[in-house]
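Colleague: Just a sequence and a predicted model for now, questions to come.
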Amino acid sequence: MKLYLIYGGKSAEHEVSLKSAYSIMTILYYEYYTVIPVYITKEGKWLKGETIESKDQVPAKEDLERTDNKIDFNFNEMLEGESVAFPVLHGPNGEDGTIQGLFEVFDIPYVGAGVLTSAVGMDKVVSKRIFSDAGLPILPYKEVYLNEWTIDPETVSDQLEADIGYPMYIKPVNMGSSVGVARADDHMGLIRAMGLAFEYDHRIVVEKGVEVREIEVALLGNEDIHTSVPGELVKHKSFYDYEDKYINDKVIRQVPSDIPDELAKELREMAVEAFRAINGSGVSRVDFFLTEDNEIYINEINTFPGFTQNSMYPRVWAKTGLPYEDLIQEVIQLGIRRHKDKHTANTNRNKDNLTS
């Protein structure tokens, strides 16, 4: 089977994608797949690298984003023979349902969540509304549009101070990996944080800041959903930004989290509820806030979490009993299975129409 490993992308999470793609390339079971690496540049150009048929042929990490050793990619290639797409993309234009819609239109099996799930999971405001409707606890928040802020920033900031209060966390609505996220402890900090967030999106979400532990649960499956042991991002300061997480690697990932078994069970059950609420499939990671009094709040769901060997998603699965290489094989098979199940349903529906 030809596996098109698609990485890079136009989003600010381009570098995270490169790291995930390289890790996957080095661990794949090449006895099952011929890998065609497809690099999407920051400008949106699709380029094909050399075919990989064994671990010995995996390019050096720094070669993944070289363009002089790649050729223009013809998308029609994916329509020929037995193939599956593996979009190792984070953020907008990759994790938000756009590329998933492309694969659906051309009937190409692909790894990860579907169109609706990807779009909802990427949008922090829409997902919060759905979680709230499903009875899952969330922290107080407000949505702010760029035009509101541009016209009257003082009125907006006064309203946020009255409704949310300090500290606040300000985030672009459609972005991940803590890109564009900042904490505000006073008025001037809020002004700076709003400006930063609006560099990445025309909608931002402002959330109430509380002292919490950050607990994460991984999910795997389509209709049959499995959960991992919870992991924890152990913090030595109130907030870790993109550079702390991915450049300086200052985040300590504790697996499993040091929490009581009953609390771990409750978190895993809530993760499944969140996954089902957005019609999840394939892979996801649900991030929770846990207060000192063991109150649980759902922060967000990540429909394509980081896949480096040091990322939380593969680490919690390894601790749960699923090694990294087997995890990659399983997520690919889940994508293929979902595609086959969809075709079976369509075929049965067409038969019913013919006999009615």
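Modeller: Happy to help now that I have it. Keep in mind the model is a prediction, meaning the values are calculated, not measured.

Colleague: C-alpha only now, for contacts and for neighbours.
Modeller: Noted.

Colleague: ok, residues contacting stretch 108-119?
Modeller: Taking contacts as C-alpha atoms under 8 Å, 6 or more residues apart in numbering, the residues outside stretch 108-119 that touch it are 78-79, 83-87, 95-98, 100-101, 103, 278-284, 303-304, 331-332, 334-336, 338-339.

Colleague: Distance from the chain centre to it, please.
Modeller: On the basis of C-alpha atoms, centre = their mean, to the nearest Å, the separation between the geometric centre of stretch 108-119 and that of its chain is 11 Å.

Colleague: Can you get me the start-to-end distance on it?
Modeller: Start to finish, the residues bounding stretch 108-119 are 19 Å apart (C-alpha to C-alpha, to the nearest Å).

Colleague: Out of the contacts of stretch 108-119, list just those in helices.
Modeller: Taking DSSP state H, the ones among these that sit in helices are T98, Q100, G101, F103, V331, I332, L334, G335, I336, R338, H339.

Colleague: And the nearest residue to the third one once chain neighbours are set aside, how far from E266?
Modeller: For G101, ignoring the flanking residues on the chain, the nearest one in space by C-alpha to C-alpha, 6 or more residues apart in numbering is V115 at 5.7 Å. Shown here: V115 relative to E266, a distance of 28 Å by C-alpha to C-alpha.

Colleague: Of these two, give the one with the bigger neighbour count.
Modeller: V115 (18 against 11; other C-alpha atoms under 10 Å).

Colleague: Structure two is appended below for comparative analysis:
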Amino acid sequence: MNRIRAAVIGGGANCEHEVSLASATSVAAALSPGKYDVVRLAVAEDGEWHDASGPIGLAAAIGVLTSCDVALPIVHGPRGEDGTLAALLDLAGVRYVGSGVRAGALAMDKWVTKLVAGAIGIATAPGELLTAASSRACRWTGPVVVKPVAAGSSQGVTLVTDPEQLTAALQAALALDERVLVEQVVSGREIDVAVLGDGGFGRTVSPALEVVVDGFFDFDAKYGGGAEFRVPADLAGSDRKALEDAAVAMYDALGCRGVARVDFFLTEAGPVLNEVNTMPGFTAQSQVPRMFAAAGLAYPDLLERLICEALVER
């Protein structure tokens, strides 16, 4: 039996470059050498494409990709997860793991995600969309979370509890994106649910994961060991169903494929959507692999499911 030639793409020209490299390295190592011929590609922070030997340029990278049976674009954030890589792979005629152009673009834009959620009856935190110009008129009204509209890994996200912090928080978010969200603080448990597609024939929902952190779940807490992940989360049956239903509804409304992680705050009034990640962290210790492992689906088997879905005719 011929091995499947699989391109694993990591890196990316954005602030999540190192996180993406770690995810891609873990994914490549988990693919069985007996079944897969793994080809490693990376996008440098300046946008240059590399293979194992060094820089090769975009044209050569496309040549490598078209020689593969499937691609795994493990690139988080802008110019990757936002549909950019999906568009490139679509144009090159390469099958790939994960969501397509539309879902990636919609989910990466946190403001548009809020609009979609509202249209299907899922609550989100009250907030406003600002640009560099309109941010100058932003005034303190109480505790808020300031975040870039299109960034991930909690980069540029600030919990503002004092009016003196507001200007710096806006500047930090605007350094990563030309638009920012200023949202009211939501009081509730942080619960994540992952949804896994099955070639268009069904959905598998992971056990819920609760993020427990002393303070704010920022970049340092996420990657510095300051957060505890409890999976499965201790939930009442009605809360679990509400979270699962909302996660699947968002997955379908955005048109996701592959796996997506849907993050919520669980409040007394029910789930409040935080964001949707169409290419979440993917080391073996990341949230999504942990969630499916808790259901008995091991990390290599999760990757196998994703690849099998990508190889189904679209």
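Modeller: Nice, thanks for sending it over. All values reported here derive from a predicted model rather than from experimental measurement.

Colleague: one step back: so among the contacts of stretch 108-119 of structure 1, which ones count as buried?
Modeller: Buried residues within the contacts of stretch 108-119 of structure 1, counting neighbours by 16 or more other C-alpha atoms under 10 Å: 78, 83-87, 95-98, 100, 103, 278-284, 303-304, 331-332, 334-336, 338-339.

Colleague: Excluding covalently adjacent residues, which one is nearest to the residue positioned nearest the centre of structure 2?
Modeller: With distances taken as C-alpha atoms, centre = their mean, the residue of structure 2 nearest its centroid is N277 (2.7 Å). Distances taken as C-alpha to C-alpha, 6+ apart put R261 closest to N277 of structure 2, at 5.1 Å, once the chain neighbours are dropped.

Colleague: Could you check how many residues crowd around the equivalent of the one you found over in structure 1?
Modeller: Under the alignment (TM-score structural alignment), R261 of structure 2 maps onto R285 of structure 1. When counting by other C-alpha under 10 Å, one arrives at 24 neighbours for R285 of structure 1.

Colleague: just to revisit the earlier point, how much space between whatever residue of structure 2 lines up with the residue nearest to G101 of structure 1 and A119 of structure 2?
Modeller: Applying TM-score structural alignment, one finds that V115 of structure 1 aligns to V101 in structure 2. The spacing between V101 of structure 2 and A119 of structure 2, counted by C-alpha to C-alpha, is 21 Å.

Colleague: ok, now V70 of structure 2?
Modeller: Taken as C-alpha to C-alpha, the spacing of V70 of structure 2 relative to A119 of structure 2 amounts to 35 Å.

Colleague: With P143 of structure 2 instead?
Modeller: With the distance defined as C-alpha to C-alpha, P143 of structure 2 ends up 26 Å from A119 of structure 2.

Colleague: Neighbour count for the two, which is higher?
Modeller: Neighbour count, other C-alpha under 10 Å: between P143 of structure 2 and A119, P143 has more, with 17 against 11.

Colleague: Not counting its neighbours along the chain, what's nearest that one?
Modeller: Spatial nearest neighbour of P143 of structure 2, excluding adjacent residues (C-alpha to C-alpha, 6+ apart): T161 at 4.7 Å.

Colleague: Which of the three states applies to the nearest residue to P87 of structure 1 once chain neighbours are set aside?
Modeller: Counting by C-alpha to C-alpha, 6+ apart, P87 of structure 1 lies nearest to I6, which is 4.7 Å off, once chain neighbours are set aside. In three-state terms, and counting by DSSP: H, G, I helix; E, B strand; the rest coil, I6 of structure 1 is strand.

Colleague: correct me, but I6 of structure 1 touches V38?
Modeller: Yes. A contact is recorded between I6 of structure 1 and V38 when judged using C-alpha atoms under 8 Å, the distance being 4.7 Å.

Colleague: ok, these two, which is more surrounded?
Modeller: Just comparing I6 of structure 1 and V38: by other C-alpha under 10 Å the higher neighbour count belongs to V38, 26 against 23.

Colleague: Alignment lookup: that one to structure 2.
Modeller: V38 of structure 1 maps onto L41 in structure 2, by TM-score structural alignment.

Colleague: For Y145 of structure 1, give me its contacts.
Modeller: With contact taken as C-alpha under 8 Å, 6+ apart, Y145 of structure 1 is in contact with H202, R203, I204.

Colleague: got it, and A42 of structure 2?
Modeller: When contacts are counted by C-alpha under 8 Å, 6+ apart, A42 of structure 2 touches I9, G10, G11, G12, L21, W49, H50, D51.

Colleague: matching residues in structure 1 for the strand or helix carrying the fifth one?
Modeller: Going back to what we said before, that points to L21 of structure 2. With elements delineated by DSSP states H and E, L21 of structure 2 resides in helix 17-30, which encompasses its position. Helix 17-30 of structure 2 lines up with residues 14-27 of structure 1 when matched by TM-score structural alignment.

Colleague: Repeat that for stretch 180-188 of structure 2.
Modeller: If you align by TM-score structural alignment, stretch 180-188 of structure 2 falls on residues 204-212 of structure 1.

Colleague: Show me which residues of the matching stretch are buried.
Modeller: For stretch 204-212 of structure 1, the buried set under the neighbour-count rule, 16+ other C-alpha under 10 Å, comprises I204, V205, V206, E207, K208, G209, V212.

Colleague: coming back round to it: wait, which of the ones in helices among the contacts of stretch 108-119 of structure 1 is closest to V251 of structure 1?
Modeller: When those are ranked by distance to V251 of structure 1 (C-alpha to C-alpha), V331 comes first, at 25.9 Å.

Colleague: Can you find the partner of the closest one in structure 2?
Modeller: Here V331 of structure 1 is matched to L306 in structure 2, going by TM-score structural alignment.

Colleague: now swap in G321 of structure 1 and tell me
Modeller: Matched by TM-score structural alignment, G321 of structure 1 corresponds to G296 in structure 2.

Colleague: What residues sit buried inside the helix or strand where E244 of structure 2 lies?
Modeller: Secondary structure from DSSP H and E places E244 of structure 2 in helix 237-254. Of the residues in helix 237-254 of structure 2, those with enough neighbours to count as buried (16+ other C-alpha under 10 Å) are D239, R240, L243, E244, A246, A247, V248, A249, M250, Y251, L254.

Colleague: No more questions from me, cheers.
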